[in-house]
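>>> Next come a sequence and a model predicted from it.
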Amino acid sequence: MAMLANLLGQWSGANDFRLMPTDTMETSAATVTVSFGAGGNLASIGYTWSHPADGPQQGMLVVGADADGQAQALWSDTWHQKPGPSVLTGTALPGAQVELSATYAGDWEWRIMVDDTVDGVFRLRMDNVVPESYKPGVGAYTAMELTAHRG
C-alpha cells in the first residue's frame, strides 16, 4: 500500500452526504486518520462525519492490494451498516487511486474510491448504483464525498 503513502496521518475537512440522487447534499465536518499495518501491506482509513438527522458517525476502510493491483477491503460505517462490515474488491490504479465495489440488497452496488493526494487534498468518495430493476435510468450517483486537508 505504498501507493497511499501520501495519505498517512491526520486530516480534517468536510463530508457531503445525500441518501438519494434527488436529495440535496448536506455538509458536515469530517476527520480522517490514515495508518499502515502488517508491514505496510494494509492501509487503515478511519473517518468521522455527521448525518443531518442521526448525528455523529464513524467509519473504517481497511484495504490491501497485491502486486497486480487487485485490491480487497473490509468496510464498515456506523450509519451505513447495522451490524457488520462489507467486503469490497477492486483495483489499485497506477495514478495512486483505489477503486472498490460490492453488491448489496440483491442488485444494488456500492462503490468506494480513495484518491492519493497530489494537490494536498484527501478524497474519499462513495457512490451508490441504483439498479435498473428498481428505477431505470438513475445508475450511479455520489452518496458521500469527503474532502480533507492535513491538520
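All right, it came through fine. Residues are numbered from 1 along each chain as shown.
>>> rest of the way, CA atoms for contacts and neighbours
Will do.
>>> Name the residues of stretch 6-13 that come out as buried.
By 16 or more other CA atoms under 10 Å, the buried positions in stretch 6-13 come out as 7-8, 10-13.
>>> here comes the other one, which I'd like you to weigh against the first:
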Amino acid sequence: MRIVECLAPVLGQWQGVHRQRLLPTDAFVASDATASVTVTAREYVSLAYTWSDGDAPQEGLLLLSGGSGPEGVSAVWLDSWHSSPAWMLFAGTVGEDGVVRLTGSYAAPEGPDWGWQIFVAPVEGGGGRMTMLNLVPGEAPYEAVEAVYDHRV
C-alpha cells in the first residue's frame, strides 16, 4: 500500500495539542498545535505542523514517500526547534496497524550519534498522532514529543 493510502485517514487540516520535554525526567509542556496533512506530487504525504515553545512560535515539516512493501518508507524531517538548521533523513515501515515508524539519527556533541524515531498514526474518529522518541546510546528510548491532532479545522 502506498504512503498516500496509508495516511488517507490523517489527510486534512487539524488542530490539537503538542506536548514535549527535553529529558525523560522533565514534565511535559503542552501548547496548542495545528497540522496540515496533504498529498503532494501524487506520491508523497506532507505533514506541516505548528506549535509553540512558550511565546516562540515553532513549525515543522515531515515529507514521506514509499509504502508498506519491501521498499519501506523514507522521510525527510525539519523542525524550527528540534532540527534547525539541518534536516534529518529517516527510513522505516508501515505496520499492519497503519502506524508509520521512522528512525533517523543526529550527531551528538561527543561520542556516537543519537537516534530519533517518529511514529505517525491515525486516531480513531479522525486525525492523527505524531510521537517522537529520543534514542540516547546506552539509555532506554524516551518519548520527547507527542502531538495529537484530533479537531478538524
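Thanks, I have it. It should be emphasised that the depicted structure is a prediction, and the values quoted were computed from it without experimental measurement.
>>> What does the TM-score come to for these two?
After superposition, the two chains reach a TM-score (TM-score structural alignment, normalised by the length of structure 1) of 0.89; 144 aligned residues with a CA RMSD of 1.4 Å.
>>> Which member of the buried residues of stretch 6-13 of structure 1 is positioned nearest residue 41 of structure 1?
residue 8 (13.5 Å; CA to CA).
>>> how near is the closest one to residue 126 of structure 1?
In this structure, residue 8 of structure 1 and residue 126 of structure 1 are 20 Å apart, going by CA to CA, to the nearest Å.
>>> Looking at structure 2, name the residue matched to residue 6 of structure 1.
Using TM-score structural alignment as the criterion, residue 6 of structure 1 maps onto residue 9 of structure 2.
>>> before we move on, the earlier item: filter the buried residues of stretch 6-13 of structure 1 down to the ones in strands?
10-13 (DSSP state E).
>>> Straight-line length of stretch 124-144 of structure 2, end to end?
23 Å.
>>> Okay, strands next: where are they in structure 1?
For structure 1, the strands defined by DSSP E cover 9-17, 26-37, 42-51, 55-65, 70-77, 86-93, 97-104, 108-115, 122-130, 139-150.
>>> Kindly reformat those strands as a markdown table containing distance to residue 1 of structure 1.
Rendered in a markdown table, the data for the strands of structure 1 read as follows (distance: least, CA to CA, whole Å):
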| stretch | distance to residue 1 of structure 1 |
| --- | --- |
| strand 9-17 | 14 |
| strand 26-37 | 8 |
| strand 42-51 | 6 |
| strand 55-65 | 6 |
| strand 70-77 | 10 |
| strand 86-93 | 9 |
| strand 97-104 | 10 |
| strand 108-115 | 12 |
| strand 122-130 | 16 |
| strand 139-150 | 19 |
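>>> Please tabulate the ones in strands among the buried residues of stretch 6-13 of structure 1 in TSV and include distance to residue 145 of structure 1 as additional columns.
TSV is the format used below for these (distance: CA to CA, whole Å):
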residue	distance to residue 145 of structure 1
10	17
11	14
12	13
13	11
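>>> Taking those together, which two end up most distant?
10 and 13, at 10.5 Å, using CA to CA across those.
>>> Spell out which residues are contacts of both of these two.
Common neighbours of residue 10 of structure 1 and residue 13 (criterion: CA atoms under 8 Å, 6 or more residues apart in numbering): residue 31.
>>> which position in structure 1 aligns with residue 25 of structure 2?
By TM-score structural alignment, residue 25 of structure 2 lines up with residue 22.
>>> got a list of what that match touches?
Counting by CA under 8 Å, 6+ apart, there are no residues that residue 22 of structure 1 touches.
>>> Residue 4 of structure 2 too?
39, 43-45.
>>> Same question for residue 59 of structure 1.
Neighbouring residues of residue 59 of structure 1 by CA under 8 Å, 6+ apart: 46-48, 75-78.
>>> same thing but 6 Å
The contact partners of residue 59 of structure 1, by CA atoms under 6 Å, 6 or more residues apart in numbering, come to 46-47, 76-77.
>>> Spatially central residue for structure 1, please.
residue 112 (4.1 Å; CA atoms, centre = their mean).
>>> That'll do, ta.
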